[in-house]
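Engineer: following is a predicted model, sequence given first.
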Amino acid sequence: MNASFFRLRQCGALAAGLLAMALSSGGAGAASEAVNLRFIGRYVPLSCYIREASIDVALPTVSTQSLSSPGDVAGSTRFDIPIECEGAPGQVRAYFEAGPTTDASGRLNPLDMSPAPTPSGVQIELLNGDGTVIRVGDRTSVKVVNITEGVATLNMPFYARYYGSGGATPGVVRTYVTYVLDIP
């Protein structure tokens, strides 16, 4: 059976914080002016890490007829991101970063797999474990996971599925998305 794959790539923990810089420069021959550097950050007593750096998700083979109209979906497949957290109670979520495979809708476009045929009219859509749609690049669309005090090892549940964007043609669907852990 042929299967389509997409890959999740983990890039490390997302540091919460903001760097603000105010630089001023004087004109030629002017006296030096003071330069202020202001750093604002947040330290939280919760620490989380991802237990697997890359995850391959194999979607089932589906007919192009099942994706013939815009908005048609097929092949929903569960995958988990395994994490371990320790420290005080808090929340964490996986933030799927927008990148070269992401379109404006927050879905993933197939990569060109030449010489294999690259399909058209099909994308990969990500969903939270409860079935709500994730817009890649929009952290507010990803559900947070509550962490209790102590050490917690858990699997964050998600789904991936084919999404018909109109007139699907056959081919091998391969794409990827990068994710990081976000402590809101």
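Structural biologist: Cool, got the structure. Numbers count the residues shown, from 1 in each chain.

Engineer: please make it C-alpha for all contacts and neighbour counts, starting now.
Structural biologist: Fine.

Engineer: wait, a helix at Phe39?
Structural biologist: No: applying DSSP: H, G, I helix; E, B strand; the rest coil, one finds Phe39 to be strand, outside a helix.

Engineer: adding another structure so you can compare the two:
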Amino acid sequence: MAASTAFAQTAVTQGKVTFNGELTASTCSVKAGDEDKKVDLPKISTVDLAKRGDTAGSTSFEIGVSNCAPDVNKVAAHFEMTNMDPDTGYLKNLITDDKVAAKNVVVQLVNSDGTGIRAGATGHYYDVTGAGTDRGATLLYGGQYFATGQTTAGKVNTFARFTLAYL
């Protein structure tokens, strides 16, 4: 008993998180029309999303960037933590009306190879090519349904904000 009491008395209950980052004056521009993308996921049966971790309805989207500074060699989308489901790190369903909302489902952002991107993370980087205002890249990502349990029929709606990130 004394050992467990001693451990409890010395347990660490506080800590520190250090943030390091870098800002750059060099940028790219998101192409007109790509700053507010609409992605329509297909209508999928709840049978395909029967248990936690099941995915379905993968749908790709592109973000075009242009007018990249000469010293920008790679660019990616960093997806902000807006609408993050704390359990999965993916995008929660914003429809809250129980009569119309699908249950036990979130939207998972994915890289072009299908690997998941959690909200608050950066997708794969793409090479910047070209010259002048044509210097840019096409960023290819996707979204899909991700079951957090046995899903129920209904509507899904969410969104992710993104910021361009550079290497």
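Structural biologist: Yep, it's here. None of the values given here were measured: they were computed from a predicted structure.

Engineer: show me where the second structure has its helices.
Structural biologist: 2-9 (DSSP state H).

Engineer: in it, which strand is the longest?
Structural biologist: Ranked by residue count, the top strand of the second structure under DSSP state E comes out as strand 137-152.

Engineer: from Met113 of the first structure, how far off is Met156 of the first structure?
Structural biologist: Noted for Met156 of the first structure: a distance of 30 Å to Met113 of the first structure, by CA to CA, to the nearest Å.

Engineer: start to end distance for stretch 9-28 of the second structure?
Structural biologist: One end of stretch 9-28 of the second structure sits 53 Å from the other (CA to CA).

Engineer: map Asp80 of the first structure across to the second structure for me.
Structural biologist: When the second structure is aligned by TM-score structural alignment, Asp80 of the first structure is paired with Glu62.

Engineer: am I right that that match is in contact with Leu140?
Structural biologist: Yes: shown here, Glu62 of the second structure and Leu140 form a contact pair, counting by CA atoms under 8 Å, at 4.7 Å.

Engineer: the two: which is more packed in?
Structural biologist: Taking other CA atoms under 10 Å, Glu62 of the second structure and Leu140 do not tie; Leu140 has more neighbours (20 against 14).

Engineer: what residue of the first structure takes the place of that one?
Structural biologist: Aligned by TM-score structural alignment, Leu140 of the second structure pairs with Pro157 of the first structure.

Engineer: got a list of what its match touches?
Structural biologist: The neighbours of Pro157 of the first structure, taking CA atoms under 8 Å, 6 or more residues apart in numbering as the test, are 78-81, 128-129.
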